Structure formats: C-alpha cells, structure tokens
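S.K.: give me a model of this one.
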Amino acid sequence: MHDHAPGVRGADNRRLLATSLAITTVVMIVQVVGSILSGSLALLADAAHMFTDAAALVIALVASVVASRPANERRTFGYQRAEVFGALTNAVILVVLSVWVAVEGILRLLHPAEAQVAGGTMLLVAVVGLFANAVSMWLLSAAQRHSINVRGAYLEVLGDLIGSALVIIAAAVILLTGWAPADALASLAIAVMIVPRAISLLREVVSVLSEAAPQGVHVQEIREHLLNTPGVTAVHDVHVWQLTRGAPVFTAHVVVAAEVLADGQAGRVLAQLQGCLAAHFDVDHSTFQLEPAGHSDHDAHV
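M.R.: Take a look at the predicted model:
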C-alpha cells in the first residue's frame, strides 16, 4: 500500500520567485548604472552577483514549472528532482562568480592608481540594493524551508544583502577618508562570502542525488517507533531518501504476527504505520511490505 505525497508547492513558489526576479532585475540595472557613474568595482561585483541571481531565479522558475508536472508511467515520482538540478546550477554559478570577483579585486589592489571611485553615488546605489534584497529575503523566507530550489534563490539574495552592506561600508570609508582600495577590499569580501554558501548548497544537492537519508532523520529511531505498533514484531530493509527538500520517501519490510494476517487486520496495521511516519517524522510518501514471521525475502545488500 502506498501513501502518495502531495504535488510540489509550485504555484506559490513560482509567484514568490517571479516577484523576487523582478526586484533583482531592477536593482541589477541600477547597480550597473551606479558602477559606471561611480567607478566602483564593488558595485560592479554586486551587480554581477545580482545578474547571477536573476539567472538563478529564472532557472528556479523553470525548475519549479517542470517539477509541478504530474507523475507518469516513465517518471513515476514525477519531476520533483528538477528542483535539485536547478539548485546544482545555482551552486556552480556561485563558484564561478566568486573566482571572477576575487581576480578583479586583486587586480584593483595591484593597480590602486586606476581606482577612482565616487563614494556618494556608490553609497546611494548600495542603500537601494540593501533595501530591495531585504524585501526579496522576506518574500522567500517561508518557502525556502520546504524547497531546495527556493532555498538556492534565498541564499543568493542573502549574499546580495550582505554584499550591499559591505559596499555601504566601503563607500562610507571612501567618503570619510578618500581611501579608494576600500572598494577592492569589499569586492574580495564578497567573493569570500560567496564560497561557503556555494559549498553548503552543493553538499545538500549531493546528499539528495546520492539518496542519503535527509538531515536529522535517524533510521533507528523510526524503526523503534514502528516496532511499537501492535502486531509488529520486526522491521528490516529500511530505506529513507528524499526526492528534493521537504519530500522524503520511506520503504520498509515489516514482520507481523500470524494473527494479523489471519484475521484480516493488515489494513489497520498499514494505516497505523503510515500514520506514525506522518505524525512523528513528516513522511507522507511511504511503502510497507507486510511479511509473516519466517519470511526470508531480504534485500541482498542488507
């Protein structure tokens, strides 16, 4: 018996991603213009990051649309993994971006005479970016807890917000002291900031694609809960993985007492087992194979 998970939370996620994309695109254009007018490398780096975010949000939107497609006979779990591939693309983009920003920042430090920055324009544009990124983060904050794809976009916006804060600090230093290398240092700080986020997202993507148990899920704890179900004598061949963030899948072989099968109580036991998983572990898609004592059909690798 199977308990099928509900469809991807696509409609709400797409609306949030589209709104965030619109905000990101507008701010990116403002930052590019501001960078040209002020000569700020930090603003240009932040604009490049925003461009990357816009591309990432487009990818996220496309992945969300694809993921909302229903399951069919060829893809029996549907297209939810599209979210994971979208997140993987985002992570790769982050790595490339960090390398580019680092190289440009070092070149600016090596040639400080070329760094002529208008601190006032730089500060104004950075403040606009900070406000816009804060709004985008607020929009995505709830959905990112349940979708790895939206989480990738959320992390991108978080990086932009911190980047805008760094640009504001650099602009303030330039305005107060005239020290132009502060702009290049802010660019390097943005590059360093990007790397841990990219690694974190890549780690989560690898965990999903390798079908590891979701973080925080302990198989032994689940087994003990299932064993407390009346009529269950053993639980083996347990497998837990996730299609994407917030979509765990569970399978297990469950040995039951002879009277359970003889008295037609299998349906009751199945309902209790699935209810246990849904209530205690937030697992909505579960498959159980009920077996009489002495049954030897175990997975070969266990």
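S.K.: C-alpha only now, for contacts and for neighbours.
M.R.: OK.
S.K.: A11: how many residues sit nearby?
M.R.: For A11, the neighbour count with other Cα atoms under 10 Å is 12.
S.K.: wait, isn't I174 in contact with L185?
M.R.: No: I174 is beyond contact range of L185, at 11.7 Å (criterion: Cα atoms under 8 Å).
S.K.: and the strands in the stretch 51-200 of the chain?
M.R.: Counting by DSSP state E, counting those that start in this stretch, the stretch 51-200 of the chain has no strands to list.
S.K.: which parts of it are helices?
M.R.: Here the stretch 51-200 of the chain has its helices, by DSSP state H, counting those that start in this stretch, at 81-110, 119-140, 148-177, 181-209.
S.K.: deepest of those, which one?
M.R.: Comparing the helices of the stretch 51-200 of the chain by mean neighbour count (mean count of other Cα atoms under 10 Å), helix 148-177 comes out on top with a mean of 24.
S.K.: tell me what angle it forms with helix 119-140.
M.R.: Between helix 148-177 and helix 119-140, the angle comes out at 160 degrees (axes from the mean of the first three to the mean of the last three Cα atoms, to 10 degrees).
S.K.: helix 148-177 packs against which elements?
M.R.: For helix 148-177, the helices and strands in contact under the criterion 3 or more Cα pairs under 8 Å, 6 or more residues apart in numbering; DSSP states H and E are helix 10-38, helix 41-67, helix 81-110, helix 119-140, helix 181-209.
S.K.: export the helices of the stretch 51-200 of the chain to TSV and append columns for distance to I222.
M.R.: Shown next, in TSV, are the helices of the stretch 51-200 of the chain (distance: least, Cα to Cα, whole Å):
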stretch	distance to I222
helix 81-110	25
helix 119-140	31
helix 148-177	24
helix 181-209	19
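S.K.: out of the ones you listed, the one nearest T24 is which?
M.R.: Closest to T24 of the helices of the stretch 51-200 of the chain is helix 119-140 (Cα to Cα; 7.6 Å).
S.K.: now do that closest one: distance to the chain's middle.
M.R.: Taking Cα atoms, centre = their mean, to the nearest Å, one finds helix 119-140 lying 22 Å from the centre of the chain it belongs to.
S.K.: which secondary structure elements does it sit against?
M.R.: Using 3+ Cα pairs under 8 Å, 6+ apart, helix 119-140 sits against helix 10-38, helix 148-177.
S.K.: would you list these in JSON lines and tack on distance to Q274?
M.R.: Compiled in JSON lines, the helices and strands packed on helix 119-140 are given as follows (distance: least, Cα to Cα, whole Å):
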{"stretch": "helix 10-38", "distance to Q274": "25"}
{"stretch": "helix 148-177", "distance to Q274": "25"}
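S.K.: what's the closest of those helices to L61?
M.R.: Proximity to L61 (Cα to Cα) singles out helix 10-38 among these, at 5.8 Å.
S.K.: this one next, for a side-by-side:
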Amino acid sequence: MHDRSGRGKGRTPKIPAEPHANNERRMGFAALITGLFMFAEAAGGIAAGSLALLADAGHMLTDFASLSLAWFGFRLSRRPADWKRTYGFDRFQVLIAFANGLALFAIGAWIVYEAVERLMTIPQVSGGIMVVIAVLGLLVNVAAFFLLQGADRENLNVRGALVHVLGDLLGSVAALAAGAVILLTGWTPIDPLLSLLVAAIIVKSGWQVVAASGHILLEGAPGELDTRAIGPDLIAHVKGVQGVHHVHVWSITQSRRMVTLHADIGVGTDQGRVVKDIKARLAERFALDHATVEVECGECADAQPAKAKA
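M.R.: The predicted structure follows:
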C-alpha cells in the first residue's frame, strides 16, 4: 500500500496559511461589531415594542455566538495533527457550521411563534424608533457581510457565518420596511408578517448549511464528484491498470479531499510507476490530492473467503 501524506512533491491538501489567517481575522471583526450592536437593537426593540427588531436582535445574539465559534474554529484548526487526531482539527470548522445551521432552525421557530401571537393581538409599535434602529442595524450588517465576503467563500465555516449575517441583514431590511409602513399608514400587523418572511428565509438558509456540513460529517463524497467515474477513467488513462474497486472518497473539509482505492494490475507491471500515475491522474482529473492506493495482482486481499464445504 502506498500513501502520500501531502508533504512531498505532490500538492498539499492543507489550506494555505495566509487565506486561513484572513478568514480568522475577518470572522473576528464581524463577531465584534455584531455583538456590540446587538444590545442597542434589543433595547430599541423593547422601546418600540417591535417584534421585527427583537427578532433581529435575537438573531444577532446567535450570530455573535456563531461568529465567535467560527472564529474559534479557525484558531483551533491551526493546531497540528497528533497521534490521536491524525487529520488535525480542520473538521471542527464543519462541526461548528452544522451547529450554526441547527441554531438557525431554533431562531426561525421562535420568530414564527412570536409572530403568530402578535397577529392575534393589536400591538402598539413605534414606527419612528423602528426606522432609526433598523437603519443602524442595516449598516452594521452590511459591514459584517462585506467583511466576510472578503474571506474564503468556499469554506463551509465562512458560508455558515455568511448565512447568519445575511439573515440579520434581511431582518434589518424587514424591520425598516415595517417601520416605514407603520409610520405612513399605522398598520401594525406588517411587523409580525414581515417577521414571518424573515423566519422562512432563515430556515431555508439554515437547511442548506446543515445539509452541506452534515454530508461532510457523514463522510459523503463531494457533491460535484461522481465516484462511479473514477474506476473507468483510471483504467482508460493509466497504463497497467486492469480494474479498480473499493473506491472511497470523502472530505475532511471542502478543500481537503481524501480517496482510497484498490487497483488490480497485470503481473510484472511496475507497481511504483502505476501508483504514481494513478495519483497524478486523480489529482489532474478529479482534484483529489490525498490518495491511498492498494495495488493487487489477482485476487483482492479483502475478498470474502469462501465458506468451507460441509
């Protein structure tokens, strides 16, 4: 069996240090400004009697926790691998993204519950306070959004944080719109109705993050890669390969993909050359930089032994 650790001549699957540091720095700033404004928005929501503002403040509270966790995930993933965690700590980012997605479900459920209760009553809402706080919140959320836009948007941890911030941004827009309608018409049901719209968007975004991170945690193959094509491609393009089986592809994070496979080669074939050619083809055609290849001549060593005859 031949293995490539990613430290030799081949390309390394590790994320470059500079983009990783950029992600961490931007996540930290986004968490800081979100946490600072959260208190102002909660106070404004209480003063205005606005569910839209309170819902957005509650979302910002979870955003602050989520962004802080995401920042911690980047910090933790810098730790080197050890004998207990041979792949290192990179997947902690995916675990945080999964938890953040679940948190979005809880936020959406709370907003729906509060909105339904508000629709059954006639709340007193101050449109003027709503508009002022919503404008400030919108500016803060836009700043946080652009901070994260400059990070690696393919990183699932960043994507999860972006969904949280985008939900906050939409919440601020909804609160601003509701405040304007109340100021112009006095129609207060617009406040919980727009909150329901924001809740639907939050839940939809949360599902996307949970599905993507859960797929990685379940060792699923990358969505854009058809594992059924690997065997035929290697047989067609790597001289000496007669069969490929036991193909397993999974991800540590989106940028760290792993593959293991068995390759059946002809007797007398140069095994070292075949392994190098297989790894080169996997990297070139399927962007799989970390490959473990077991070479076989004849029967597979993992084949089920025949049952002894009675």
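S.K.: nearest approach to V240 of structure 1 belongs to which of the helices of the stretch 51-200 of structure 1?
M.R.: helix 181-209 (10.9 Å).
S.K.: what span of structure 2 lines up against that closest one?
M.R.: Residue correspondence for helix 181-209 of structure 1 in structure 2, counting by TM-score structural alignment: residues 189-217.
S.K.: quick check: the nearest residue to I202 of structure 2 once chain neighbours are set aside vs R256 of structure 2, distance?
M.R.: Residue nearest to I202 of structure 2 in three dimensions, not counting chain neighbours: G167, with 5.7 Å by Cα to Cα, 6 or more residues apart in numbering. The gap separating G167 of structure 2 from R256 of structure 2 is 28 Å, by Cα to Cα, to the nearest Å.
S.K.: again, but for I235 of structure 2
M.R.: Distance, I235 of structure 2 to R256 of structure 2, by Cα to Cα: 25 Å.
S.K.: again with E114 of structure 2
M.R.: From E114 of structure 2 across to R256 of structure 2, the span is 42 Å (Cα to Cα).
S.K.: touching, F288 of structure 1 and T251? I think so.
M.R.: Yes: at 5.8 Å, F288 of structure 1 counts as touching T251 under the criterion of Cα under 8 Å.
S.K.: could you list the residues in contact with stretch 34-50 of structure 1?
M.R.: Stretch 34-50 of structure 1 is contacted from outside by 24-25, 27-29, 31-32, 97, 101, 104-105, 115-119, 121-122, 125-126, 160, 163-164, 167, 183-184, 186-187, 190, using Cα atoms under 8 Å, 6 or more residues apart in numbering.
S.K.: what span of structure 2 lines up against it?
M.R.: Taken onto structure 2 by TM-score structural alignment, stretch 34-50 of structure 1 occupies residues 44-60 there.
S.K.: report the buried residues of that stretch.
M.R.: Neighbour-count burial for stretch 44-60 of structure 2 flags 44-45, 48-60 (criterion: 16 or more other Cα atoms under 10 Å).
S.K.: assumed A229 of structure 2 was part of a helix.
M.R.: Yes: under DSSP: H, G, I helix; E, B strand; the rest coil, A229 of structure 2 sits within a helix.
S.K.: where's the counterpart of it in structure 1 relative to L158 of structure 1, distance?
M.R.: With TM-score structural alignment as the matching criterion, the partner of A229 of structure 2 in structure 1 is E221. Shown here: E221 of structure 1 relative to L158 of structure 1, a distance of 35 Å by Cα to Cα.
S.K.: the longest strand anywhere in structure 1 vs structure 2, average distance?
M.R.: Scanning structure 1 for the longest strand, with DSSP state E as the assignment, gives strand 232-242. Once fitted to structure 2, strand 232-242 of structure 1 is off its aligned match by 1.0 Å on average (mean Cα distance after the TM-score superposition for structure 1).
S.K.: output the residue interval of structure 2 matched by the helix or strand just after that strand.
M.R.: Sequence order places strand 248-256 as the next helix or strand after strand 232-242 of structure 1, per DSSP states H and E. Under TM-score structural alignment, the alignment places strand 248-256 of structure 1 onto residues 257-265 of structure 2.
S.K.: got the contact list for the matching stretch?
M.R.: Stretch 257-265 of structure 2 is contacted by residues 13, 240-252, 288-298 when judged by Cα under 8 Å, 6+ apart.
S.K.: repeat that for stretch 140-157 of structure 1.
M.R.: By Cα under 8 Å, 6+ apart, stretch 140-157 of structure 1 touches 13, 16-17, 20, 53, 56-57, 60, 63-64, 83-84, 86-87, 90-91, 133, 136-137, 197, 201, 244-246.
S.K.: that older thread, and for the match of A229 of structure 2, the neighbour number?
M.R.: Neighbours of E221 of structure 1 using other Cα under 10 Å come to 11.
S.K.: about what we covered before: need the helices and strands packed on helix 148-177 of structure 1 in JSON lines (columns: distance to L270 of structure 1).
M.R.: Converted to JSON lines, those look like this (distance: least, Cα to Cα, whole Å):
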{"stretch": "helix 10-38", "distance to L270 of structure 1": "30"}
{"stretch": "helix 41-67", "distance to L270 of structure 1": "29"}
{"stretch": "helix 81-110", "distance to L270 of structure 1": "28"}
{"stretch": "helix 119-140", "distance to L270 of structure 1": "37"}
{"stretch": "helix 181-209", "distance to L270 of structure 1": "27"}
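S.K.: so which of those is nearest R75 of structure 1?
M.R.: helix 81-110 (10.4 Å).
S.K.: mean shift of the closest one relative to structure 2?
M.R.: Following the fit onto structure 2, the mean deviation recorded for helix 81-110 of structure 1 is 1.5 Å by mean Cα distance after the TM-score superposition for structure 1.
S.K.: that helix maps to which residues in structure 2?
M.R.: Using TM-score structural alignment, helix 81-110 of structure 1 lines up with residues 91-120 of structure 2.
S.K.: starting at the chain centroid, how far to the matching stretch?
M.R.: In terms of Cα atoms, centre = their mean, the centre of stretch 91-120 of structure 2 is found 16 Å from the chain centre.
S.K.: repeat that for stretch 45-62 of structure 2.
M.R.: Chain-centre distance of stretch 45-62 of structure 2: 26 Å, with Cα atoms, centre = their mean.
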